[in-house]
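1. okay, here's the prediction I keep looking at, along with the sequence it came from:
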Amino acid sequence: MEWMFLPYKRYADFSGRSRRKEYWMFFLFVMIVYIVLWMLGGGMAEMDDPYAEPEMNIWMIALVIFALATFIPGLAVQVRRFHDQDKSGWFVLLGFIPLVGGLIVLVFMCLEGTRGENRFGPDPKGAADPTVFE
């Protein structure tokens, strides 16, 4: 559970490295929250009904607020994943390439990081406690 919230503790920290476990647990948490809020908000039913119940709109507003609050930590953890592979954080921009960009970033997020220290810091797998980063 600690791994899911670690990117929020390092909210706008674009330096250092992050493990695959941190990235994918955060991704899982975000997807679960998105799905739950979308379902509570009526999902597709709201799109068909312009006179939807007000409580549906409240959940959809909560979804937008959550998405905005998650954007920066999500970007930061992705940059730190690239740093773990000894790549520049600018590789995040690969996601903007139509059709294949997202697939390329997905492959990079699945790759193991470099072992030992690299130019972005010490190996995050070397730390026993996930909250300890030097």
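-> That came through, no problem. Numbers count the residues shown, from 1 in each chain.

2. going forward, measure contacts between C-alpha atoms and count neighbours the same way
-> Noted.

3. residues of the top helix by length along the chain that come out buried?
-> Counting by DSSP state H, the longest helix found in the chain is helix 54-84. Residues of helix 54-84 classed as buried by neighbour count (16 or more other C-alpha atoms under 10 Å): 56, 59-60, 62-63, 70, 72-84.

4. which other helices and strands contact it?
-> Judged by 3 or more C-alpha pairs under 8 Å, 6 or more residues apart in numbering; DSSP states H and E, the packing partners of helix 54-84 are helix 2-9, helix 20-40, helix 101-110.

5. here's the one I want to compare it with:
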Amino acid sequence: MSFVDVLFSAKGRMRRRDYWIYSLSVTAAFFIAGYAVHAFIGTDDFISEITSAGTMSPTPFHYFMFVVQTLGQWPAICIMAKRWHDRNKSGWLALITTTVLLVLDYAPRVLWNLGLPVPVDGWFANMCSLFDTAIVIWIFVECGCLDGTKGPNKYGPSPKGIGVAEDVF
């Protein structure tokens, strides 16, 4: 499977080792890109700016990172979809869980910035964080810890080569 297929196609299956390698690589690339962009349009303190996004007026950096996070999720979704396929589950779970995580992450901030009476550190934000954490733990266990289906399944052959008939001659 080519690098482009891994990042931009949701077809096929992926073993855990490859899932971790690609997921961590994409995460590192986004962090480095975010830090580089921050150097040009952010404020003085990168860490405080990304951790306090909902407690202050949004800066151009916040808007840019929202767009980058939203559009840049495609490689992460494709990688996760392949892992769900290896677990013999629908790859749509990758899109659904990513969308729910984005909504849970941004809902308190967006509502607060719109002037609605939803404090960023109140019960609503705490519930969003609780559900967010539960979903992340579920994805971590399913995609990152549990073994895939042994042999072929409806999403393709085993990425480990299990269940493939060998030609002797």
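-> Structure's in. What do you need? On a predicted model such as this, the values are computed, not experimentally measured, just so you know.

6. how far off centre is the longest helix of the first structure?
-> Offset of helix 54-84 of the first structure from its chain centre (C-alpha atoms, centre = their mean, to the nearest Å): 8 Å.

7. same question for stretch 34-42 of the second structure.
-> 21 Å.

8. pull the residues that contact it.
-> For stretch 34-42 of the second structure, contacts defined as C-alpha atoms under 8 Å, 6 or more residues apart in numbering pick out Phe46, Thr59, Pro60, Phe61, Met65.

9. in JSON lines: these, plus distance to Ala29 of the second structure.
-> What follows is the contacts of stretch 34-42 of the second structure, written out as JSON lines (distance: C-alpha to C-alpha, whole Å):
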{"residue": "Phe46", "distance to Ala29 of the second structure": "16"}
{"residue": "Thr59", "distance to Ala29 of the second structure": "22"}
{"residue": "Pro60", "distance to Ala29 of the second structure": "20"}
{"residue": "Phe61", "distance to Ala29 of the second structure": "17"}
{"residue": "Met65", "distance to Ala29 of the second structure": "13"}
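
10. which residue in the first structure aligns with Leu93 of the second structure?
-> Aligned counterpart of Leu93 of the second structure in the first structure: Phe91 (TM-score structural alignment).

11. count the residues that sit near the aligned residue in the first structure for Lys150 of the second structure.
-> Using TM-score structural alignment as the criterion, the counterpart of Lys150 of the second structure in the first structure is Arg115. By other C-alpha atoms under 10 Å, 14 other residues sit near Arg115 of the first structure.

12. list the contacts of Arg115 of the first structure.
-> The contact partners of Arg115 of the first structure, taken as C-alpha under 8 Å, 6+ apart, are Asp123.

13. where does it sit: helix, strand or coil?
-> Secondary structure for Arg115 of the first structure, judged by DSSP: H, G, I helix; E, B strand; the rest coil, is coil.

14. measure it to Phe14 of the first structure for me?
-> Arg115 of the first structure sits 20 Å away from Phe14 of the first structure, taking C-alpha to C-alpha, to the nearest Å as the criterion.

15. center of the second structure - which residue?
-> Ala76 (5.0 Å; C-alpha atoms, centre = their mean).

16. quick one: that residue from Asn153 of the second structure, how far?
-> Relative to Asn153 of the second structure, and taking C-alpha to C-alpha, Ala76 of the second structure is found at 22 Å.
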